[in-house]
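[1] Give me coordinates for this.
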Amino acid sequence: MDTSSHIIMGLGLAALAQIDPVVANDSTLSQAVLFGTVIGSNAPDFDFIYRMKGKGSYIRNHRAMSHSLLALPLWSVAVSGIIYSFFPGSSLLQLFLWTFLAVILHVFFDLFNVHGTQVLLPFSKKWIAFDSIPLVDPIILSVHFLGFCLLPFFEMGKMFFILYIFIFLYLATRTLSTVVTKRKLQLYFSNSIRIKLIPRISLFQWDVIIETNEDFLFGVYSKGSLVIEHSLLKKIDFPELVSDSKNHPFVSDFLSSTQYAYPFVQTRKNGYLIYWKDLRFRTNKFFPNLAIIAVTSDYKMKNCFIGTLYSLKHYKQVIRQLKKTVILKKG
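    Sure, this is the predicted structure:
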């Protein structure tokens, strides 16, 4: 989920907290819990501080240790402890419990989109993603907004309890449909190496990546049928050069954040451009999330771009800058 979604969920949890008599009967504690759930709902994303060390550091560490099981109680203790210092008369236990719930739900919901998290760190570096909901889910947001609109008419805690039951049933439905759809595709593409489903906003619709020994197939699964829209042949030119590019810090950071990166080499007048594209994110035949490294004709690696290309204009600007790096070096 994105930041705005986590904030809205934090507000929803503050309303849900009114089902707790200790919170409902103490206005000071209610205020403290409001801060606790909103901040706690965003605490795991405080790993944005890695941006201070550069974009690559942030990409490597986002949704990593900050989203691990070991970090959940630590975030909760830190957030509730700081808030308690401003509301010393409130119940620290209740404040901690509701903050802890907010932190848990942040990581829990992040597990259900295509990015996933490294929730098992430091015991496992595996990325876990259930591919059930989009990064911004309009149904989850709409349910929260409905609840906020109905606050003057119904008891706050009980109403949001019912709404959260609906949200979890909705999440279970999307998750079950993802599992069923993936099994269908695995049976049909029995020779596939792996299949990735990327949930769309519409229910029961996914973008699909099917990896075989020869290629990647990209399509859309909707209403029980799959339409293949694009394919990429698995062919690595200059394999030694590609292998060496993995040692570049930016490329290494990029590869640590995805299990669906694939390299493509483009020959230029004065050298090469190596594209490591994240195949999970596609707009037609364009893959906006990537790392691009410029290499001179004598195989010396120079400048590198890592991140998201937001437009064709942005792409041209990045390529122009990378080409200048190679040309200046050759000159």
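[2] Please count neighbours and contacts with C-alpha atoms only from this point.
    OK.
[3] Contact partners for the residue nearest the centre of the chain?
    Nearest residue to the geometric centre of the chain (CA atoms, centre = their mean): residue 115, 3.4 Å. For residue 115, the contact set (CA atoms under 8 Å, 6 or more residues apart in numbering) comprises residue 129.
[4] SS state for it?
    Assigned with DSSP: H, G, I helix; E, B strand; the rest coil, residue 115 falls in the coil class.
[5] Then residue 302?
    Secondary structure assignment for residue 302 (three-state DSSP): strand.
[6] Now show me the structure for the sequence below, then we'll compare the two:
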Amino acid sequence: MDNVTHALHGLALYAAAATDPALAQDPTAMSAVLWAVSLGSQAPDFDFVVRLFGGDIAYLKHHRGISHSIPAWLIWPTVLALVLWFFFPGHFGLLWWWSFLGVIVHVGMDLLTTYGTAAFWPLSKRRYGWDVLMIVDLVLWAFGALGIYLWWTGVSPERVLWYTILPSIVYLLLRVAVQYYLRSRVRRYYEKTGVDIGRISVIPFLGMFRWNLVVESPQGYQLGTAHLRKGISIKDSYARQGAEQVMAELEHSQVYQVFRWFARHLFLEVKTDEQGQMRAEMADLTFGFSDRLPLMAQVTLDAEGKVLEEKLIRKPDKFRKTDKKTQQNKNHDAK
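    Have a look, this model is predicted:
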């Protein structure tokens, strides 16, 4: 999630602490809680320093990695409590607990997005993304703004939580149900058409009705939308490209290693120029949007397979599609 949403959830934890009469009557303790939840709700994203010192490729590899993992759930609260203890002596346990809750809520909300999170390392190396929320969700922002307004007007902490947290939970459960229904609907459609498919992703988009769609098959990938009312619409198709001739050489590329580990739907295309140099372009189709693939990279190899250049592409061109004229805007009613 974005840092604004994380901050709002930190304030929600502060409101929860204020429901404890003993804490609410101790201004120093409440100040300690405010600092603990504010920093704890942001701490896992302190991995931004990786970009400052290691660049974009290193950041892509490490963001939402160990900083969100099980050891970090305990390390972040300990570090924050030790730092804040100098300002709030005698409250180490209080600082640790509320920092811990801030970290846990942060990681939990990140798991609901599409961008993978290595939340369960070292038990699992997999990056989990449950495709329930976009990185920025305006509905959650609205609930947070409502909570701030109610607090400012003097509404009790209990009622603030009742009017904001309960609707937020209902909203999240509704999104989970819609996503599950659309996934089932997509699978039923392909079963009826007899097309053999592999992994599918139903990815959140603006609103509740339209979701982006990625479907893998032995022939390639299909990108489109899954809509509650309009059914399934396939916009683009990407054929699997023969890249076996450079797979061994690409293993020496840091970019390729990161993409192979990070990308949920990795598409790889290899082109050879007149000098025999090969250019491997790769993209994570999970993040395809509006006929563009924003998460792309490029590796250039010489005729002997040596890596000459590797980079992320900030303003990517369109990838070549399969039978664009017939696939573009081809709608399938999945009812």
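[7] and the gap between the residue nearest to the centre of the first structure and residue 301 of the first structure?
    Using CA to CA, to the nearest Å, residue 115 of the first structure is found at 29 Å from residue 301 of the first structure.
[8] ok, now residue 286 of the first structure?
    From residue 286 of the first structure to residue 301 of the first structure the distance is 24 Å (CA to CA).
[9] Those two: who's more crowded?
    Between residue 286 of the first structure and residue 301, counted using other CA atoms under 10 Å, the more crowded position is residue 301 (20 against 13).
[10] so what corresponds to the more buried one in the second structure?
    Using TM-score structural alignment, the partner of residue 301 of the first structure in the second structure is residue 307.
[11] Was I right to think its match contacts residue 298?
    No: counting by CA atoms under 8 Å, residue 307 of the second structure sits too far from residue 298 to count as a contact (10.8 Å).
[12] Assign the closest residue to residue 59 of the second structure other than its chain neighbours to helix, strand or coil.
    Leaving aside its sequence neighbours, residue 59 of the second structure sits nearest to residue 51 (CA to CA, 6 or more residues apart in numbering; 4.9 Å). What three-state DSSP gives for residue 51 of the second structure is helix.
[13] Go ahead and confirm residue 51 of the second structure touches residue 61.
    No: with contact defined as CA under 8 Å, residue 51 of the second structure does not reach residue 61; the gap is 10.1 Å.
[14] Now do the shared contacts for those two.
    Contact criterion CA under 8 Å, 6+ apart; no residue bridges residue 51 of the second structure and residue 61 by contacting each.
[15] Next, count neighbours for the closest residue to the match of residue 301 of the first structure other than its chain neighbours.
    Excluding the flanking residues, the one nearest residue 307 of the second structure by CA to CA, 6+ apart is residue 301, at 4.6 Å. Using other CA under 10 Å, residue 301 of the second structure has 21 other residues around it.
[16] Could you do residue 102 of the second structure as well?
    Residues near residue 102 of the second structure, counting by other CA under 10 Å, number 32.
[17] again with residue 256 of the second structure
    As a burial measure, residue 256 of the second structure scores 22 neighbours (other CA under 10 Å).
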